[in-house]
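**Student:** model the following, please.
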Amino acid sequence: MNDESPSFVWPVRIYYEDTDSGGVVYYANYLKFMERARTEWLRSLGFEQDLLLQQDGIIFAVRHVEVGYHQPARFNDLLEIHVRLAKRGRASLTLYQEVVKASDSQLLCRGNVKIACVDMKTMSPTPIPKKILMEIPDVD
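**Tutor:** Model (predicted):
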């Protein structure tokens, strides 16, 4: 993980339900793990997504995802899901995420996820509220 901005880390344990018939984590579940980590990252900054919807009328929706898979995770592995802000736009955030095995820091999956701030009434992009931008460091 690059050290350009601080990294947030969220732990995930692998359960049977996360694996496929081959006994490895089903590829789409990595996206779920990344989603949970982004939610927890926002929570760590003081923002609950349900309250953002209720109070500000906004949601963060995934606009674009690029994912690379490197090694499989297996049942009972403890993973660390890293979240780091890569780019901050007026109405979007691009986050660099890595999924690593906690026991040896082996890279399992990495991705760039662009999330857009969306006005739920119009379903169109809207500027990220200033209260959020004040808590998220700008990156060059």
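**Student:** from here on, just use CA atoms for contacts and neighbour counts.
**Tutor:** OK.
**Student:** and the helices in the protein?
**Tutor:** 27-44, 49-51, 130-133 (DSSP state H).
**Student:** buried residues in the second one, which are they?
**Tutor:** Neighbour-count burial for helix 49-51 flags Gln49 (criterion: 16 or more other CA atoms under 10 Å).
**Student:** against which helices or strands is that helix packed?
**Tutor:** Applying 3 or more CA pairs under 8 Å, 6 or more residues apart in numbering; DSSP states H and E, one finds that helix 49-51 makes contact with helix 27-44.
**Student:** mind doing that once more with 10 Å?
**Tutor:** Contact analysis of helix 49-51 by 3 or more CA pairs under 10 Å, 6 or more residues apart in numbering; DSSP states H and E lists helix 27-44, strand 58-69 as its packing neighbours.
**Student:** pretty sure Asp50 contacts Leu42?
**Tutor:** No. Taking CA atoms under 10 Å as the contact criterion, Asp50 and Leu42 are not neighbours in contact, 11.4 Å apart.
**Student:** please generate a structure for the following sequence too, so the two can be compared:
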Amino acid sequence: MARSDFTFSFPFRIRYSEVDGQRVVFNAHYLTYFDTAITEFLRSRDIGYNEHFSPDTFDFHLVKATVEYKRPIRFDDEIDVWVRIGAAGRSSVTFAIEIHPRGEDALLSTGDIIWVYTDMTTGRSSPVPGWFLERMGWQPA
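**Tutor:** Down below sits the predicted model:
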């Protein structure tokens, strides 16, 4: 994927508490960056999570998370986490994610986050609402 395939990014500056003994970002923090960027992506599309999803009716469940580490990210680096919808199925949405140094094309990490839309009263998957995919700018190929 090229950075030009994305229209949304969220910036981070790496804090000391996020790095390990080698001053490289500890692996689990990548998922925090992904989750924060997805939340901000939703906000940018006027989808307030608390307003649209509920543990009593319908909500998304994370079913898969993948991270590929391409190059180390170090303390005090400035990065942009790019997010877009990579795929959508009947009941699932896959977020494609890339991390780049701020304003640069070099690829530091890639990942996918898969959510399944769930009827919280039955615990079963449910069709992703059309309004959600529309607001997210999903265009099937």
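**Student:** quick revisit: I'd like the helices and strands packed on helix 49-51 of the first structure as JSON lines, with distance to Lys131 of the first structure appended.
**Tutor:** Converted to JSON lines, those look like this (distance: least, CA to CA, whole Å):
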{"stretch": "helix 27-44", "distance to Lys131 of the first structure": "12"}
{"stretch": "strand 58-69", "distance to Lys131 of the first structure": "13"}
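**Student:** any chance you could map the strands in the second structure?
**Tutor:** 8-13, 58-69, 78-88, 92-101, 109-119, 124-125 (DSSP state E).
**Student:** now do the spatially most central residue of the first structure against Gln97 of the first structure, distance only.
**Tutor:** Nearest to the mean C-alpha position of the first structure, counting by CA atoms, centre = their mean, stands Arg38 at 3.3 Å. With distances defined as CA to CA, to the nearest Å, the gap from Arg38 of the first structure to Gln97 of the first structure amounts to 9 Å.
**Student:** out of the strands of the second structure, which comes closest to Asn27 of the second structure?
**Tutor:** Across those, the minimum distance to Asn27 of the second structure, taken as CA to CA, is reached by strand 58-69, at 8.6 Å.
**Student:** quick one: the closest one to the first structure mean distance?
**Tutor:** Using mean CA distance after the TM-score superposition for the first structure, strand 58-69 of the second structure ends up 1.7 Å from its aligned counterpart in the first structure, as a mean over the superposed pairs.
**Student:** angle of that strand against strand 92-101?
**Tutor:** With axes from the mean of the first three to the mean of the last three CA atoms, to 10 degrees applied, the angle from strand 58-69 of the second structure to strand 92-101 works out at 40 degrees.
**Student:** quick one: strand 58-69 of the second structure aligns where in the first structure?
**Tutor:** Under TM-score structural alignment, the alignment places strand 58-69 of the second structure onto residues 58-69 of the first structure.
**Student:** give me the buried stretch members for that stretch, please.
**Tutor:** Across stretch 58-69 of the first structure, burial judged by 16+ other CA under 10 Å covers Ile58, Ile59, Phe60, Val62, Val67.
**Student:** that'll do, ta.
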